[in-house]
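Engineer: how would this look folded up:
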Amino acid sequence: MTVIAAPAPLRDYIESIFRAAGSHDAEAQQIAEHLIEANLTGHDSHGVGMVPAYMLHLKNGWVKPNQVPVQVGGAGAFAVFDGQMGYGQPIVNAVMAQAQQIARTHGVAVTTLRNAQHIGRVGFYADRLSAQGLMSIHFVNAVYAVPTVAPFRGSDPRLMTNPVCIAIPGSQPVLLDFATSTIALGKVRVAYNKGEQVAPGRLIDHTGQPTTEPKVMFEDPRGAQTAFGEHKGWALAFVAEVLGGAMAGAPRSGEGFRDGLSNGMMSIVLEPGRLIDGGWFDAALARVIDYVKASPAADPDKPVLVPGEPERLSKAQRGRDGIPIDATTWKQIGNCAKALGLGVPEFPSVAD
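Structural biologist: Model (predicted):
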């Protein structure tokens, strides 16, 4: 069975879990908003299914509630922040608010962030900057006790899914946001919880051979994810590790990190109007979008889309019809709520 949850009451439920777990109201609201937005935009890998992992991190002392980022370096257009291992969503919200102010003053902001617990869907932050007319580029590294992505030509995991994100503002905004692996680890978790296989080419087993079985990422002997686009995706993952990790002074893979999940992040935020007339650029962007979307669809039911469009379509559909949550994930979230003395709300369900 799949639960179909209305976004608003689901947000209230998730918020109540974090509040009961020790987060102040503002922090609980920001985490819940971010997770629900991920589900709404179709990225269930970064949605409410992360709650059990966050509660595990809290139990083990790997995340510290109610932290704020501290600026530890930089001046002028540059700023270096330490997230003090707080929940990633409110930490990055605060850092991006600072980046926005810096960009308004200097035309561009270059920020780095280290020591933040899982920051979630990077496109969430870029999308909000874009809504304020700001272009942004983000490189993120992730460090876990055990890495998950194998190098191109390698046979065992060495890095994590290290996302890259670019947002371009306009009347038709563009949002590129992807993991550098062929599939996000959270999407493998969703398939594992549903008892489904993943598409070919996404995973390898412990011997380095291709597999479609998601359990290789969660049961011993462990396998690995592959980088998308062979050497090209692997190169992006490597660069994200260096810029989001080393440039930020953040933990990196292969250096003995054992305390849950940590993200490092490098962001470039700029005012496009400092480079080109905003009206002219918006019209040029619209012409490019119209040109590529005019390509006849190979499948009439699957028209050409531009980056960010799938998320907008998903948000409209799920905002109207509800957010689907598989039974295993729903039970795991409910167990977290019950452990905190909370009830579990009733939502409709449909057969799988």
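Engineer: drop to CA atoms for contacts and neighbour counts, all remaining ones
Structural biologist: OK.
Engineer: and Val3, that one's in a helix?
Structural biologist: No - Val3 is assigned strand when assessed by DSSP: H, G, I helix; E, B strand; the rest coil, not a helix.
Engineer: What is the burial count for it?
Structural biologist: 20 (other CA atoms under 10 Å).
Engineer: Glu271 versus the residue nearest to it when sequence neighbours are not counted, what's the distance?
Structural biologist: Nearest in space to Val3, with sequence neighbours left out and distances taken as CA to CA, 6 or more residues apart in numbering, is Ser349 at 4.2 Å. Per CA to CA, to the nearest Å, Ser349 is found 45 Å from Glu271.
Engineer: Proceed likewise with the subsequent sequence, for comparison:
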Amino acid sequence: MRVDHRSLHDFTCRCLLAVGVPSKDAALVADVLTAADLRGVDSHGVARLRRYVDGVRDGKILPDARTTVLAETAATVALDAGHGLGQPASCQAVDMAIAKSVKTGIGMATVRRSNHFGIAGYYALRAARQGLFAIVGTNASPQVAPTHGATPMFGTNPLAVAFPTDADQPFVFDAATSVVPRGKLERLHREGREMRSGWAVDPNGESTTDIPKVVEGLKAREGYALLPLGGPGESHGGHKGYGLATVVELFCGPLAGAHWGRHVYGAEGAGLGHFFLCGQVAALTTLADFQAEANRMFGELRASPKARGHDRILVAGEREHEIERHRLAAGIPLTPAVVTDLVRVAEQCGVAPLGTPVDDIGVGD
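Structural biologist: The predicted structure is shown next:
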């Protein structure tokens, strides 16, 4: 099933409005989810809508929470999301960091007592499209074991970095610090595909490829764990992924005044933390010179010798930009499992089901 992104955005807004989310906040959440689907990050798109709807209905997410300022300087600000949706608080945070960087050269914002905020790259690109560089991160539910460990201690702790290398196609690197996020396993399972060895371990610390057991074990916190970027042990750099996850956790937990590690969700609700660092390229070099050198670098990367069996070298974010252009024109493909779930969400919210899909024109993603 292929749907127009505007129809998907409208449907998402209607579901959120139905459970009491204010219209402006509903639109921001819909923007972030639709952006993920447009860029091919299907694990963080509308497949996550149920998470927010159920969270609001269960009282775990406060739909009308207001983000407040806890502390502020010329270049920094600390915010409290008040157990509300992560996207509105994060948009406010990155916009404040952007405004501060315009005045001082650099700006940073942190958020505490927040919820899932979608794809980190959305916020990094929000800054890059204004001529700034940005670094964005968030902690998450504990799902990843430390190197040589067998118990989830950190979240997948994604990190996004963006640069204004091109007005229409900024550079953006956006990735989890685990080998894979849980959402990818859920997507593979929906599509009837398998996971690889070295992505996750069972309660004994042994590698497993049983997606249902891993996903259910992660949800129930029954000992199953994802592995850090690099996989098991240190031979392929798993300790580096673990180190990166710890860096993100320090920014988003102790520095943000948020919960960390195994404590991010407590009896009082969500305690996730996010951080946003934005800076002026023009404060360090001219934007034109930076863009010229960056694109010269990218040109050399793309033109470098290819490994056998490959005819193309990509720069981070390039594939997502291409998918976005295609899906803007051809529509967003939704798997049968996601469509079925969205039908149920619509029924629970008492809203009209997702509109008629646009024709599948047969162009692959």
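Engineer: Got a TM-score for the pair?
Structural biologist: Here the TM-score for the pair of chains, by TM-score structural alignment, normalised by the length of the first structure, is 0.92; 346 aligned residues with a CA RMSD of 2.0 Å.
Engineer: returning to what we had before: and Ser349 and Glu271 of the first structure? Which one has more around it.
Structural biologist: The neighbour count for Ser349 of the first structure versus Glu271, taken as other CA under 10 Å, is higher for Glu271 (23 against 15).
Engineer: which residue lines up with that one in the second structure?
Structural biologist: Aligned by TM-score structural alignment, Glu271 of the first structure pairs with Gln280 of the second structure.
Engineer: just Ala97 of the first structure next, same as before
Structural biologist: Counting by TM-score structural alignment, the partner of Ala97 of the first structure is Asp95.
Engineer: which residues touch that match?
Structural biologist: Contact analysis of Asp95 of the second structure by CA atoms under 8 Å, 6 or more residues apart in numbering lists Ala127.
Engineer: mean deviation of the helix or strand that contains it from the first structure?
Structural biologist: In the assignment (DSSP states H and E), Asp95 of the second structure maps to helix 86-104. In the superposition with the first structure, the aligned residues lie an average of 1.1 Å away from helix 86-104 of the second structure, counting by mean CA distance after the TM-score superposition for the first structure.
Engineer: Now tell me what touches stretch 115-126 of the second structure from outside.
Structural biologist: Contacts of stretch 115-126 of the second structure (CA under 8 Å, 6+ apart): 32-33, 35-36, 44-45, 61, 83-87, 90-91, 94, 133-138, 140, 158-163, 170, 172-174, 270-272.
Engineer: Relative to Ala32 of the first structure, how far out is the residue nearest the centre of the first structure?
Structural biologist: Per CA atoms, centre = their mean, the C-alpha nearest to the average position across the first structure is that of Arg121, at 2.1 Å. Taking CA to CA as the measure, Arg121 of the first structure falls 13 Å from Ala32 of the first structure.
Engineer: Now do the contacts for the alignment partner in the second structure of Gly76 of the first structure.
Structural biologist: Under the alignment (TM-score structural alignment), Gly76 of the first structure pairs with Ala74 of the second structure. Ala74 of the second structure makes contact with Lys100, Thr104, according to CA under 8 Å, 6+ apart.
Engineer: Confirm that Ala74 of the second structure sits in a helix.
Structural biologist: No - counting by three-state DSSP, Ala74 of the second structure is not part of a helix but coil.
Engineer: Show me what counts as buried in the helix holding Asp95 of the second structure.
Structural biologist: 86-102 (16 or more other CA atoms under 10 Å).
Engineer: Following the chain onward from that helix, which element is next?
Structural biologist: strand 106-114.
Engineer: what range in the first structure does that following strand sit on?
Structural biologist: Counting by TM-score structural alignment, strand 106-114 of the second structure sits on residues 108-116 of the first structure.
Engineer: measure the nearest residue to Gly223 of the second structure once chain neighbours are set aside to Ile211 of the second structure for me?
Structural biologist: Closest residue in space to Gly223 of the second structure, ignoring its immediate chain neighbours: Pro203 at 4.5 Å, by CA to CA, 6+ apart. Separation of Pro203 of the second structure from Ile211 of the second structure (CA to CA): 14 Å.
Engineer: quick one, which of these two is more surrounded?
Structural biologist: Ile211 (19 against 16).
Engineer: What does that one correspond to in the first structure?
Structural biologist: Looks like Ile211 of the second structure aligns to Pro214 there (TM-score structural alignment).
Engineer: again with Pro336 of the second structure
Structural biologist: Aligned partner of Pro336 of the second structure by TM-score structural alignment: Ala327.
Engineer: wait, isn't its match in contact with Thr2?
Structural biologist: Yes - using CA atoms under 8 Å, Ala327 of the first structure is in contact with Thr2, at 5.5 Å.
Engineer: Neighbour count for these two, which is higher?
Structural biologist: Thr2 (19 against 16).
Engineer: contacting residues for Phe173 of the second structure?
Structural biologist: By CA under 8 Å, 6+ apart, the neighbours of Phe173 of the second structure are Gly121, Leu159, Ala160, Val161, Ala162, Ala316, Gly317.
Engineer: Closest to Leu244 of the second structure out of these?
Structural biologist: Leu159 (8.7 Å; CA to CA).
Engineer: OK, contacts around the closest one?
Structural biologist: Here Leu159 of the second structure is in contact with Ala120, Ile135, Val136, Gly137, Thr138, Phe173, Asp174, Ala175, Ala176, Thr177, Val248 (CA under 8 Å, 6+ apart).
Engineer: Not counting sequence-adjacent ones, nearest residue to it?
Structural biologist: Leu159 of the second structure sits nearest to Gly137 (CA to CA, 6+ apart), 4.6 Å away.
Engineer: what's the matching residue for the one you found over in the first structure?
Structural biologist: So, by TM-score structural alignment, Gly137 of the second structure is matched to Phe139.
Engineer: Could you name the helices and strands sitting against the helix or strand where that match lies?
Structural biologist: In the assignment (DSSP H and E), Phe139 of the first structure maps to strand 135-144. Secondary-structure packing of strand 135-144 of the first structure (3 or more CA pairs under 8 Å, 6 or more residues apart in numbering; DSSP states H and E): helix 122-131, strand 164-168, helix 231-240, strand 261-270.
Engineer: switch to 6 Å and redo it
Structural biologist: strand 164-168, helix 231-240, strand 261-270 (3 or more CA pairs under 6 Å, 6 or more residues apart in numbering; DSSP states H and E).
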